[in-house]
Each structure stands twice: as C-alpha cells, then as structure tokens.
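>>> Curious how this folds, go ahead:
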Amino acid sequence: MKVVRKYGKASGQCINFEKSSLLFGKRIAVNDRQQIKDTLGNQSEAGIGKYMGIPEDISGSKCRLFAFLKEKLLHRVNGWTGRWLSKGGKEVLIKSILLALPTYVMSSFLLPLEICENLASAIAQFWWSSNPPKRGIHWAKWEKMCAPREEGGVGFRMIHEFNLTLLAKQLWRLVQYPDSLVARVLKGKYYCLSSPLRIAAVDNPSYVWTSISAAKKLLLLDIRSKVHSGYEINVWQDPWIPSTPARPARPRVRVVNPKMLVSSLMNSEQK
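Purely as a prediction, here's the structure:
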C-alpha cells in the first residue's frame, strides 16, 4: 500500500479500490488470502468475471474458456435477417463484423483449433443459408472461400492462421521494442540472457507466453538478421544469409564451435 500511495502521489494516477479485485494463484492458502484482502481493505476476489471482454482467470479447459466467442458471434448473426441479404451484403458483414469479433482475444491468446473450427462453421452456415436458421448447402469448402479472389475465393480469413499472425505481430514488437514495459517483464521471466526468437521451452509458462511462442515458427519464415558488427548473430543458428528464405550458414564438416558469432568471420580492420 505504501508503494501504491507513493506511485499515485508521483504520477497523479490513483487506483480506485472500489473497482478493483484480487486474483490469487491456486497455491495461495486461504488464511493468506484473507490476510491480504484485509490489508488491502477487504477487496473482493476476482476470477469469475471478465475484464475488457476477456476472462479474468485464464486456466482450465481453453475450449470451455473461449466458448463465449461462438455464443457472441451467434448472438450477432441471429440478430440479422439473412433471408433479405444478398451475397454481397453477407460478405461485407462477415468481413467487417463477424471476423473482427474475436480479434481482440486472438491478439493475446492462441485459440484452440476446436474453437476456430466452431467459429468458421458458424460463419459458413450464415454465408450459405438462404433461410436462417435452416442449414444451407455448402457448395464449396471453407478453405476455398478463404482463398484470394484471384485464386477463385472470396477472401475470407482463415481464423487459426489469422490468430497466429496477430500473435506473431506481438512477438515482433518484443523484438523491435525491447525497452517497452511488457518486453522487459517478459524478458525478466522467460529470456533473460537470450532473445524471444531463440529461446526453447520454459518451465511453467503463462498461457499468454505459450500463445506468443506458438507464432515463432511463422515469424522466422520471413525475417533475417542484419549483420552490422555481427556480435549478436550466431553463425549456425540465426538466419543471416540473404537467401530466400533467409537461413543460417550450413556447415560442411562437424561444427567445432556451435556458438561462433558472425563477427569472428569478419576482418575488423577492413570490415
């Protein structure tokens, strides 16, 4: 509380404790929870509600946790009279509203494939049905409908692939802005002595970090390390050779020094 008051006095931003709640980990004993709540002014305990449209407690079955996305989408669809809409009107609604509904959640969390398939199924049913809620005939696979127009599709988004793209964007921001608050917090917990693109598996990661890490393979497909001095680039691991796609150096014999840096290959005088 002393730290909180000091922060409020320095910044002018005070915490509204009436609108605040506490979220405890499962290992916190009941007596400790009560003592903390009493110290902070008998605040309520969080975990069953939502904050900015996202569940407060991200634990347990992820399919059950994110099932509200399909319910939200179906609620929106059922409010439209599909029989009076042309295909062009449905296309606009799908692209501007239905496919945008889960974007905020997908920018931080990796949705289970089951949830992605459920969302795609609900959107496809709305597209093909001419008399809701009756199910229409699906004349083409949803993957075909998601292809670009020049390839014969309509240009809808593949939900799982779009989810990975949004998470890759978050990972790229960690690389581009290492001094941001969220980057420093994640670096202190998951990659103290490395880069977010180089780390392997970590012990007991949060679901947010698990989600962001899932996009690493996608991001590595199209990036290349700029050499400059070469002091931070591993010869055998980092993609620094400017091929398409970029790649690390390929050894012709057994690697003697797996941690060799590109700087060791350069003439320091002639650059």
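>>> switch to C-alpha atoms for all contacts and neighbour counts from now on
Will do.
>>> those strands in the stretch 1-150 of the chain, which residues are they?
Listed in chain order, the strands of the stretch 1-150 of the chain (DSSP state E, counting those that start in this stretch) span 21-22, 44-45, 50-51, 54-55.
>>> Next, the second sequence, to be compared with the first:
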Amino acid sequence: MKTLRRYEEASGQEINKDKSFYLASNYIHDSRHNMIQRLTCYRYKSFPFKYLGCPIYSGRKKICYYTDIARNVMNKIRGWQGHVLSPGGRATIIKHVLKSQILHILAIVTPPKTILEQLDSYFSNFFLEKSVKKNKYHWSSLRNLCYPTDEGGVGFKNLTNLCKAFSTKRWWMFRVANNIWVKFMRAKNSPRSHPVSKVLESKHSAAWKEMMHIKNNIEPYILWKINDGDSSFWWDNWIGLGPLGAYINGNRKPDNMKIRDCIKDEAWDINTITSLVPNNLLNHIKHIPISDKYINDTPVWTETSNGTFTCSSAFNSISKRRDMDNMWKDVWKKNVQFKMSFFLWRAIKGPLGIKVGCHSIAYTLKEWSNFQNKNDIQRILCQVYMKKRGATVDMKWQWHKICSYMEDFRPRITSTPVIWNKSPEGLLKINTDGSSNITKRNAGIGGVAALYDLNWYKQNNVTNCILEMDSLMTVNMMKGVYKPP
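The predicted model follows:
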C-alpha cells in the first residue's frame, strides 16, 4: 500500500477503490480476508472475472467463460439484420466491424472451438441473409468463403487460423524478446531446458499448451543469424533446416551447449563439429557465415523479405492455400461492383440459388484469359445479364456470340425533367449549371459559370439576386455551413 500511495503522489493519479479488488486463495480464513480488506479498502473477488472484455480465469478453459463474446457479436448482427444491405456491404461489415470487435480478445486468448464455430455460423448466416436464430441450408460453406479472391474465395479470414496466427506471435515474442512476460514464462515452464526440446505435460497452463501446439509448425520459419554464437547449438534453427537435435538420435544433446563452443578464431571448429553431426550436415555448416562477434545473434522471420515478423505473414503460412487462377483475377477487380463479381462467383461455383444456367461462364472466363488483347470481361457479362434479365442465359458461349452481343448491346439512356421556377419580383435569378450548344459546338462548365456570375454581380452592384447551383457543397460553403478548403 505504501508503494501505491507513492505512485499516486508521484503521478497525480488516484486509484479508484470502487473498481479495484484483490484475489486470494479459496482456502484462506475469513479473518485474513477481513484484515486485507481493512488495510487495502478493496473488496474480494474470485475467478473468473473480465478485464477489457477478456475473461481471466484459473484452471481449465470452459465455454461459459466465453459465451459473452458470442452474445455481443450476435447482438451486433441483430442491429444490422433489418437493414437492406448489398453483399458488398455485408462483406465489409463482417471484415471491418464484426471481426474487429473480437480481434483484441483473439490476440490474447484462444476461445474454445465451440465458440469459434458459433461465431463462424453467425457470420455465415449474416452474409447469406439468413436469420441469426435459424440455421437454414447453406449453398456454400464458410470454408469456401475464407480464401483469398485470387484463389476462389470471397476474402474472409478463418477465425481458427487467426487464433493460430496470434499464438504464433506469442511464440515469436517468447523466443526473441526479453521482457517481464518472457522471463516469467521461462521461469515457470522451462527453467532448465530449452523451450523447443520441452515436452508438453498435462499440468501446463492453457496459454503454454497453445504455444507448444504451434511451435513445431513455426520453428522452421525462425532462422538465427550467427554473430556471437549465444544461440543453442542443438535446438535453435541456425542451419536453415530446423534444429540439429531433430537429426540426431540419442541423448547426447545438452541444452546448454552454445554455437560459440564450435567456433575457434572466428571460424568453424571442424574437428568439434565432425564429432557431433553427420557428414551430410557438416558440408552445409561449413558454408554458413559467421558475422560480428560483438553483436547478439539475430532472429530472422523467413516469411517476410526484411526478416521482420508480421501477423499477416504468419496467417498466410498457417492457412491452407489453393492454386492461384487468372480467372479469379478477372472476376474480382476493383473497378467492378462487389455484387456483380459475387454474382459471377456464385455462377461459377454452381450454387446460384436461381434458375439461371450460367455454368458456362467459368469456361468463358478461362478461355478469355488466353487472349492477350482482352477486354473487361466483367463489363460484358454484366451488361449481357442486365439486358437478358428474366430470361435464361444457358447458351454455349462462343467467340462470335460474344462479339454479336457486344455489337447489339445498347445502354439504356434515361432523362430527368428539370423545372425552372420563376424568381420573385425584384430579384434576379441566374442558373449556373453547365450547358452545351450542339449547333454552335460550345459548352460551359458549371464551376466556370458560377465564377463568372459572381464577378458579374460584383461589377454591377447587384445585391438582390438568387443563385441556383447543383452543388450542395458549394451552396453550404456560401451560406457559411461548411468552411471552404
């Protein structure tokens, strides 16, 4: 308490005792509770509790600790359920609103598999315009949606792979950092042995178990650049092929052996290395450079070009990938609306949900990609679909038929009548919209006309005037509602 009071005096911040509490064992006596409460003025609270939305508990991971996370997401979805949203709007909400709501929790802990499956079900039902409470037939599984667009997916990210990516980040920090959390985890879980050689036991905590499950998949991507040789000779990946301990059978692999023990006069001690590793690895080790001995060994993340760890690169290394197809690059383009690209995606995948036979679109896109001088296939197919709305598009697509559709297609031109109201008596009214004269081949731009009118008013001292414009932003700036840039 003396330390807390010194902190309050030094920082000028006061600890809120109403929001503070203390944790203690369930087996201490009531008299000890009374003494702690009298000295600290804090109330007693037991596990589990929440801090910044993250459940803090002791013991096994239970589903009941994470039900509030799924409930908050479901309530958020219900708020958007009644809105009329396009597929692109729903995809944007899922990517940037709903998943960002739980992203900080996934970065710290990994929810149970049941909670992750429940969240995936909520996202899938919302994207497919289904009720949150009712599970209906899905024309496409979420597994197919959670692929990059150039691999045949929609661009969603799988929550399970996201959790694995954050576990990878924790393992990376545990291996390369030296902060308080790393010192605590090493002293608690691997005080005498190397963490790579550590065997998982049932008594370990849930956080350590998650890191141990991911270490075998991630260690090959962590390469140690040799400088002072302080890395482990057997268990750090400094040869680029994984730890040496995985290639050697037997128990003659002490964890405290360093790489510097095999370096002599800033070069490899071949005699020592020959007695430890087989000949096929010896030739590989001879070509590994040794850098500055006054610098610590540097960890390099091999999945990025600069060697720096990123969660996106970890996510890509964990996720199952498909072969990239140029057809999907033609389907998903930035200048095409999401709903039209998504329509083509559904047509190619098959589960279109309506009686329109567009399965030959996939064949057309693949054939179109073979032409070097190709046009925008999305524009052609979308215009053809809009022209033939209500009819079945089930013919076999051929080159001459596509050309005929292109030649016969005429865009629908619409016009909107504009009424010019007479100005009140005593007021001068001038319209500043852009205009054109086909016979004289003259055209005026709205902004130039507006500037000319204002200068004309000023030169002729006209004050009683009405200025009509089609730019609401300019009108608000003239009225003082907006500040001009």
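>>> Quick one: closest of the strands of the stretch 1-150 of the first structure to residue 252 of the first structure.
strand 54-55 (50.7 Å; CA to CA).
>>> Ok, which of the strands of the stretch 1-150 of the first structure comes nearest residue 153 of the first structure?
Here strand 54-55 is closest among the strands of the stretch 1-150 of the first structure (CA to CA), at 32.4 Å.
>>> Contacts for that closest one next, please.
47, 48, 49, 65, 105 (CA atoms under 8 Å, 6 or more residues apart in numbering).
>>> Next, work out how far apart residue 26 of the second structure and residue 49 of the second structure are.
15 Å (CA to CA, to the nearest Å).
>>> got the buried residues for stretch 76-91 of the second structure?
For stretch 76-91 of the second structure, burial by neighbour count (16 or more other CA atoms under 10 Å) applies to 77, 81, 87, 88, 90, 91.
>>> Mind picking the two most distant members of those?
Considering CA to CA, no two members of the buried residues of stretch 76-91 of the second structure lie farther apart than 77 and 88, which are separated by 15.6 Å.
>>> show me what contacts residue 378 of the second structure?
So residue 378 of the second structure contacts 330, 331, 336, 340, 341 (CA under 8 Å, 6+ apart).
>>> What lines up with the first one in the first structure?
Under the alignment by TM-score structural alignment, residue 330 of the second structure pairs with no residue in the first structure.
>>> Give me the contact list for whichever strand or helix holds residue 330 of the second structure.
Using DSSP states H and E, the secondary-structure element containing residue 330 of the second structure is helix 326-331. Applying CA under 8 Å, 6+ apart, the set of residues contacting helix 326-331 of the second structure from outside is 149-152, 341, 344-345, 362, 365-366, 369, 376-378.
>>> just stretch 82-92 of the second structure next, same as before
126, 127, 337, 338, 339, 342.
>>> what about the helices in the stretch 51-200 of the first structure?
Counting by DSSP state H, counting those that start in this stretch, the stretch 51-200 of the first structure has helices at residues 62-65, 68-78, 87-93, 103-106, 113-128, 142-145, 159-176, 181-190.
>>> what's the closest of these to residue 212 of the first structure?
Among the helices of the stretch 51-200 of the first structure, helix 159-176 sits nearest to residue 212 of the first structure (CA to CA), with 5.2 Å.
>>> re the thing from before, reformat the strands of the stretch 1-150 of the first structure as TSV; add distance to residue 258 of the first structure.
Listed next are the strands of the stretch 1-150 of the first structure as TSV, based on distance: least, CA to CA, whole Å:
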stretch	distance to residue 258 of the first structure
strand 21-22	47
strand 44-45	50
strand 50-51	46
strand 54-55	43
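>>> quick one: stretch 115-122 of the second structure to the first structure mean distance?
Its match in the first structure and stretch 115-122 of the second structure itself, once the structures are fitted together, sit a mean 0.7 Å apart by mean CA distance after the TM-score superposition for the first structure.
>>> Relative to the whole chain's centre, how far out is that stretch?
17 Å (CA atoms, centre = their mean, to the nearest Å).
>>> do stretch 118-133 of the second structure as well
Centroid separation between stretch 118-133 of the second structure and its chain, computed with CA atoms, centre = their mean, is 19 Å.
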